[in-house]
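Student: Return atomic coordinates for the entry below.
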Amino acid sequence: MNLENLRPPVGLMIVMLALSAHAPYHARAQSPRFHLEEATIADVHRAIRANQLTATQLVQLYFKRIEAYNGTCVKGDLDPATGLMLGDLTPIENAGQLNAYTTLNIRGKRSKTDASDNDPKMPDALEVARAQDAHFARTGRFVGPLHGIPFAIKDNYDTVDMRTTAGAAAAYANDKPLQDATMIAKLRAAGAIFLGKTNLDEYAPASIARSALGGQTCNPYDTKRVPGGSSAGTGAAVAANLAICGLGTDTSGSVRFPSTANALVGLVATQGLVSRAGIIPLSYSRDRGGPMCRTVQDTALVLEAVTGTDTRDHVTAVAHGKKPVAYRNFANKKSLAGKRIGVVREFMIEATIADRDSIRLAHQAIADLKRLGATIVDPVNFDGAIAEIMSSYEPSFFTRTFKEAIPAGADPIDRMVTLTMDPKSLPTGMRGVNLRVIAGQRRGEEGKYGMNVYLQQRGDAKFRSVDDMFATKTFAGDLPVLQNAFGAKAKTLDTPDHASHMLRMQNLQRILYKVMADNNLDALVYPYSTIPPHMVLANRTPEVYNPRTEPRLLKAGTPMSDANLVPGEPVLKTDLDLWRGAGSSWSVNLSPVSGFPAIVVPAGFTREVYDRVPDPKDPNGSRLEGPKPDQIPVSMEFLARPFDEATLFEIASAYEAGTKHRRAPKGFGPLRGEP
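Tutor: Below is the predicted model of the structure:
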């Protein structure tokens, strides 16, 4: 992509230099020189006020970086019929490219169905920036709190001016929706400038960071690895300074996993605080949109701009009457004095040696929280709350999932009383009754329902339902995963599994409320994941290795052939796919299923990693390969009560300030001439 024509005219540059030269001395003396790498929202606004920078210049600088770093990061053949990379891939070490963006917000490059792209009511990124510069020159005021801030937007947010297909090479009659997603509209009103749409796992159900439209996205810290998913492109773009902030969506970790894998701050707010209207859905009960930035303060500023009730999304009714919160005022803390934080140890299980290095960093993070003044409750025990609440509200949890909890001949009600009174009688161990199991619910039927509702609302003449979705022949992801996620064969929502899922969400909320109240906790803490992001997969439909869940690696019920299991740990079985979710995370579903808000913050980098590979001695098995020296980001996740995002920002900002773990990836540094 040639962006030479995006440079400002020489005359404009002279004017800008003159403005800078005639700026008040005190403004120039007190304003530090602007640097693009790792720039924050405050840095940009300070530079604009000091006449060091304009919104137009900033957008041009980011487009230059995108031109330099958004190339292909894998080797693979293009399908001659479609021109898409649908076959096997080979990752490139130190590729120097990321393939994060699929569409750029430049006229003529924004749509495949609107080649003319000449609607003056749909300005592109540079046109928006020029209008903002004119407004600032005329009034001396910003258009909003995000004036001039370049964003990367995941390609499942409806944008009226850019193609929106969730990464699919789908045959829409009009690939540009007729209405912005609510979060998009709010960001526009706040002054955000959208650089483009970013790649994702096709339709967002997995974490291989690959789509038919966009191809493979790579991790800027190790281009042989994925950058997390499904918000892969946003994570890679923000980490490599191809935008200041971005938007992701999270159903089972898709904001928090790529934020973790890219040393970013990622937030999912209380379910209902932010509208999901206009987001291509995966699960109407769990989907949430969220900001991904390099700092806690920037994340807070973005959240401020997008909260509020919305008649297009019924879940936001729970926020009715709640006053807007200036979250930025809570995102500047240095101390954790007075905070009580509970450690969830069951999300820190050293099941294999691959977990060990990340857990080392988690231990250090807990020590840092204590050093910063927090009172640490370690560990937090959930057994009593689980026994009491599940026995009374969902006894089928025991009769279906843990039949051994009710011995043959036992009176079921008496047994529920016993479990309530004596939580120690619960089944224990890796496969016992625990928080991982409670939060491990899956969805299926609702995927079909939600997608069909979205497509009906979008009103495209050619693409109307899940049937049209699966009629598309060009999928880059694992087709069975997509079919399962969107209930391709589902006939009804009235199923025991769906009813159980909806009930489980309420019961997990009850459990968390009780445990946090009993222990007087402000938040819970745990590592988002204890396994680094996996290698880019050679095959789009792996036979042996399903990256979404580790260690679901064998046929159901077959013992795992892994000599690297920690001694004394029970062998896991692959039919229990609820143990680890997206990004091999034990904790992935705690926030989505409960709807409680959560934030991930960088906690350091690994020293060495292990990778799971097929076992040549066992066609149905796998083994761990390593150790390999590799510095991969690790994050801690904090979870608070609903509508207590302010507390999350207090804790996250103090931890960030006291540890300063964020650092830019080495292979994507400043370009020549970049400020």
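Student: From now on I want contacts and neighbour counts done on CA atoms only, so please keep to that.
Tutor: OK.
Student: so where's the longest helix in the protein?
Tutor: Looking across the chain with DSSP state H, the single longest helix is helix 496-518.
Student: Not counting its own residues, what contacts it?
Tutor: 285, 380-382, 385-386, 389-390, 393-394, 438-439, 441-443, 445-446, 522-523, 593-596, 641 (CA atoms under 8 Å, 6 or more residues apart in numbering).
Student: Buried residues, that helix. List them.
Tutor: For helix 496-518, the neighbour count (16 or more other CA atoms under 10 Å) marks 498, 501, 504-505, 507-516 as buried.
Student: Distance to residue 203 added to those residues, as TSV?
Tutor: Supplementary listing: those in TSV, determined by distance: CA to CA, whole Å:
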residue	distance to residue 203
498	21
501	21
504	25
505	23
507	29
508	27
509	28
510	31
511	32
512	30
513	33
514	36
515	35
516	35
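Student: among the residues you listed, which two are most distant?
Tutor: 498 and 516 (27.5 Å; CA to CA).
Student: Mind jotting down where the strands sit in the stretch 201-350 of the chain?
Tutor: Counting by DSSP state E, counting those that start in this stretch, the segments of the stretch 201-350 of the chain that form strands are 210-211, 215-216, 245-250, 265-268, 288-293, 340-343.
Student: Report the buried residues of stretch 343-359.
Tutor: Buried, per 16+ other CA under 10 Å, within stretch 343-359: 343-344, 346-348, 350-359.
Student: Next: stretch 476-486.
Tutor: Residues of stretch 476-486 classed as buried by neighbour count (16+ other CA under 10 Å): 476-478, 482-486.
Student: cool, stretch 630-646 as well?
Tutor: 632-646.
Student: roughly how far is it from the heart of the chain?
Tutor: 11 Å (CA atoms, centre = their mean, to the nearest Å).
Student: now the end-to-end length of it.
Tutor: Length of stretch 630-646, first residue to last, CA to CA, to the nearest Å: 35 Å.
Student: thinking again about what came up before, and which of the buried residues of stretch 476-486 is nearest to residue 17?
Tutor: Residue 17 lies nearest to residue 476 out of the buried residues of stretch 476-486, by CA to CA, at 48.3 Å.
Student: roughly how far apart are residue 192 and residue 149?
Tutor: 5 Å.
Student: now swap in residue 258 and tell me
Tutor: Relative to residue 149, residue 258 is positioned 21 Å away (CA to CA).
Student: same question, residue 376
Tutor: Distance from residue 376 to residue 149, by CA to CA: 37 Å.
Student: With neighbour numbers in mind, choose between the two.
Tutor: Neighbours around residue 376 and residue 149, counted as other CA atoms under 10 Å, are more numerous at residue 149. The numbers are 25 against 19.
Student: Alongside the first, I'd like the structure of this one:
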Amino acid sequence: MTIFSSPWYVIASVVTRTVLLGSVLTIASLPAFAQSRFQVEEATIDDVQEAIQQGRTTCVEVVQAYVDRARAYNGMCTQLVTEDGEPITPGNGTVRAGVPLVFPSTTMAVGKILPDYDDYDGLPIEFGRMEATQSDPDIQQQYGMVVGMEDAGQLNALGTLNLRGERSVTCQAGCDVHPSNAALPTHCPAVCEVFRQQPDALERAAELDAQYGRNPDLDAMPMYCAVFSFKDVFDTTDMRTTGGADASYAMDAPPEDSTIVGELRAKGAIIYAKANLAEYNAGGGNPGGARAGSRTFGAGARSSWAGTSCNVYDTARETGGSSSGSAVSVGANLATCSICEETGGSCRQPAWRNGVVGFVTTKGLMPYGGSIGVEPYLDRAGVHCRTVKDAAMVLDALKNPERGYYDPRDIYSALPRALISKDPYASVVVDRETMGSKPLAGMRIGVVREYMVKHTDNDAAMSDLVNEEIIRVLRDELGAEIVESFDPEYPDDPSIPNMEYNFQRAIAEILPVHMPELIQEKDDAGEYKFAVPRYDVSTRDYLVRAAEGKAPLSEDLNLRSINNSPATASFSFHLLQYLMRRGDPAVTDWKSLNANSKYYSESRAVAMRNWEYKQNIASEGITRRLKMRDVMRLVVLNVMYKNDLDLFVNPTITIPPVRIGYAGEPSVKDRPRGRFPTSANLGIPELTVPAGFNEIVYEPEYVLNEEKDGYDSVTNTEETRLESPLPVGISFWAGPGDEPVILRAASAYEAATGHRVPSPDFGPVGTDDGRKEEEAPEP
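Tutor: Predicted coordinates for the structure are as follows:
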């Protein structure tokens, strides 16, 4: 019997809510739909606050409605991949919303994923299996190879909910009983006495209801009763924080909120849940050293503690990472908004795949103090909401009344004051009811053709869809003037004027003097990567001629390829720095972290041990990226000025989400798989908005290589028509400090199109769904 199923936990949980919430609702009471006159599904921040002011709901009812949805939809959505596909007998997982996780007993035979498996002669496959976790040996999790489940009815978006008794493993069950109900049991760690003083999400909602009733002070608390999830890299004093890791801290809730959590808490937000993620923001890869003796295959954003999240529109497909649970929780109406994080694109990638708005700002504008990172000069917080206005309101709420947007714990927040808007960011948002005719008239937008090349059939379907949106909506309906950049592999559109000064010309003018080493870079065979026939690219004379437009650059040196850089070792530094600042007595450094952790695969465990021994953090990668930020900002800003552009637009990416556990779409000519990394590398703002739905995919496949010791991912040319179309994203981006202009353009596009449509698979929770509080959700 686990501690969560003990009589003590059940009694303490129910008694606590009976005492604190009276007869309104308890964790074991009927779902919120039975009593509330307000539906949280698709509700905006304004909707929630207006309903409270009108007496149609209370903050407690709002939070309880989200708890009910978590109980219905936050279960497991992946199954194990085994050698024979035979059923297993899994144990229970951790408790969420009062119910232990139930894992599927079905498995998938590896031969259904890896063709010609009988001929495979490589490293042993690490097949899927159920094992006890490090943090709590009484609960289990999936390890090894997994695959997504079709029509799972579950999403696994939230790893921890801020509910008394289940929000911490250190202080679980009776060790989190409310102080007014009982003394701390003698078997509980002493630190739980302080921890249990903190209200959980429902109790905090009850406090707000008691204090403000129908009259919340929205000037002081603009996020009043907005229910937030947070990617599990942002420290929360009232919830477990481990970066998604199965790490056994002495106290799994940190002693101080991250800056961003603290600001939102002070502005009336409900600190509700920790969102699942790709562990440690996808964890910096493997720095080299020891090698794993086995391997796994397949895509998916995964953490050792919470498992793999699944796509809102097709649970067999990946969410995108690393902020997977953040986007899924918002897309499936499991939270009002979420705070995500990205290093290379981890906010924007899951946003478009799950049909929500993803907003990342100029690096440093949103505070990052008190958070786990991978590469400090790239890591930045972002926002997932269902509307552009909500995202803008969240950004406004993060402004501290004394410090503004400066965060003493984040050195990158020391921005020039001129980059920060003096007016509220939400004030520029275009409203559907009042936007009038041609609200973007006078705005010039650059269409980035480098990010619309039709490398494969998958690229073509999504590129064409977004191109039509740009012309039909932005130009014809909203009145913006558009011009297009140049890429030799994208056909010129005679109906759209060309940029007079494009990215290729800007790169040629700026790169030679600032980064000649990039132009002269050689491949493994010792040949110049960017050789130009009849020119010696190693010479000063060539570089000057290229800068003056008298010699060409290689067509391979473009807006896509210039984002590439060698690996860095910053993860080794940043995670150790986080652990030192956190000050946990059990997990103090890399060695003690690994000693107290368990990882979802052998290859992941080996990589983390290699990071433990990575003492030298100097790398060519960080030098390249820091130089490239300055160089490419010059490129972008010169293109903007010389073409009189306000912003740029392009698809967030041009390939659809792949199936969890299956092959991923190969990268072609420096087109990545999940998002274009320019805004992340440059630290400039970008906002992705739903742009419609794509019903055509070409599923990539695994092919056994000639040596028969591995599998290659290959592009498919066989068309598949989807019964449930998948979202597409359109991105608006510009220079540093240009948040107001992209908010205006993106909100006008959103208002004109209304492309955000919730998945019918995760609709309102009702009395006829057959799911009761005491029943575990079946995947």
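Student: quick revisit: whichever of the contacts of helix 496-518 of structure 1 end up buried, select them in PyMOL.
Tutor: A single PyMOL command is used to select the members of these judged buried by 16+ other CA under 10 Å:
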select buried, resi 285+380+381+382+385+386+389+390+438+439+441+442+443+445+446+522+523+593+594+595+596+641
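Student: Of the contacts of helix 496-518 of structure 1, which belong to helices?
Tutor: Using DSSP H, those in helices are 385-386, 389-390, 393, 438, 445-446, 593-594.
Student: Looking at the residues you listed, spot the one nearest residue 312 of structure 1.
Tutor: Nearest to residue 312 of structure 1 out of these is residue 446 (CA to CA; 18.1 Å).
Student: That closest one reaches residue 493, doesn't it?
Tutor: Yes - using CA atoms under 8 Å as the test, residue 446 of structure 1 is close enough to residue 493 to be in contact (6.8 Å).
Student: from the ones in helices among the contacts of helix 496-518 of structure 1, which is closest to residue 115 of structure 1?
Tutor: Nearest member of those to residue 115 of structure 1, counting by CA to CA, is residue 446, at 35.2 Å.
Student: What residue in structure 2 is paired with that closest one?
Tutor: Structural alignment places residue 446 of structure 1 opposite residue 570 in structure 2 (criterion: TM-score structural alignment).
Student: ok, and the closest non-adjacent residue to its match?
Tutor: Using CA to CA, 6 or more residues apart in numbering and skipping residues adjacent in sequence, the residue nearest residue 570 of structure 2 is residue 375, 5.3 Å away.
Student: What is the equivalent residue in structure 1 for that neighbour?
Tutor: Match for residue 375 of structure 2 (TM-score structural alignment): residue 283.
Student: Could you check how far its match is from residue 395 of structure 1?
Tutor: 25 Å.
Student: Residue 605 of structure 1 too?
Tutor: According to CA to CA, residue 605 of structure 1 and residue 395 of structure 1 sit 43 Å apart.
Student: and these two? which has more neighbours close in?
Tutor: residue 605 (21 against 15).
Student: so what corresponds to the more buried one in structure 2?
Tutor: For residue 605 of structure 1, the residue aligned by TM-score structural alignment is residue 693.
Student: Tell me which stretches of the stretch 201-350 of structure 1 form helices.
Tutor: Remark: helices assigned in the stretch 201-350 of structure 1 by DSSP state H, counting those that start in this stretch are 232-239, 256-261, 296-306.
Student: Tabulate these (a markdown table), appending distance to residue 330 of structure 1 and mean neighbour count.
Tutor: Shown next, in a markdown table, are these (distance: least, CA to CA, whole Å; neighbours: other CA atoms under 10 Å):
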| stretch | distance to residue 330 of structure 1 | mean neighbour count |
| --- | --- | --- |
| helix 232-239 | 23 | 35 |
| helix 256-261 | 21 | 34 |
| helix 296-306 | 8 | 24 |
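Student: Can you tell me which of the ones you listed is nearest to residue 250 of structure 1?
Tutor: That would be helix 256-261 among the helices of the stretch 201-350 of structure 1, by CA to CA, at 7.4 Å.
Student: what stretch of structure 2 does the closest one fall on?
Tutor: The aligned range for helix 256-261 of structure 1 is 348-353, by TM-score structural alignment.
Student: Next, the mean deviation of the matching stretch compared to structure 1.
Tutor: Once fitted to structure 1, stretch 348-353 of structure 2 is off its aligned match by 0.5 Å on average (mean CA distance after the TM-score superposition for structure 1).
Student: related to what we said a few turns ago, and the match of residue 605 of structure 1, what helix or strand is that in?
Tutor: In the assignment (DSSP states H and E), residue 693 of structure 2 maps to strand 686-697.
Student: One more: residue 517 of structure 2?
Tutor: Using DSSP H and E, residue 517 of structure 2 falls in helix 516-519.
Student: what's in contact with that helix?
Tutor: 511-512, 529-530, 537, 543.
Student: On the three-state scheme, the residue in structure 1 sticking out farthest from the centre is what?
Tutor: Most distant residue from the mean C-alpha position of structure 1: residue 409, 47.1 Å away (CA atoms, centre = their mean). With DSSP: H, G, I helix; E, B strand; the rest coil as the basis, residue 409 of structure 1 sits in coil.
Student: Look up how far residue 507 of structure 1 lies from it.
Tutor: With CA to CA as the criterion, residue 409 of structure 1 and residue 507 of structure 1 are 28 Å apart.
Student: list the contacts for residue 285 of structure 1?
Tutor: residue 502.
Student: I'd like the distance between it and residue 637 of structure 1.
Tutor: Distance from residue 285 of structure 1 to residue 637 of structure 1, by CA to CA: 21 Å.
Student: quick one: the most centrally placed residue in structure 1 from residue 293 of structure 1, how far?
Tutor: Closest to where the C-alpha atoms of structure 1 average out (CA atoms, centre = their mean) is residue 255, at 1.1 Å. Distance of residue 255 of structure 1 to residue 293 of structure 1, computed by CA to CA: 11 Å.
Student: shared neighbours of those two, which are they?
Tutor: With CA under 8 Å, 6+ apart as the test, residue 255 of structure 1 and residue 293 both reach residue 266.
Student: give me the number of residues near residue 412 of structure 1?
Tutor: Residues near residue 412 of structure 1, counting by other CA under 10 Å, number 16.
Student: hang on, isn't it packed against residue 404?
Tutor: No - using CA under 8 Å, residue 412 of structure 1 is not in contact with residue 404; the gap is 11.8 Å.
Student: Would you mind finding the match for residue 309 of structure 1 in structure 2?
Tutor: So, by TM-score structural alignment, residue 309 of structure 1 is matched to residue 406.
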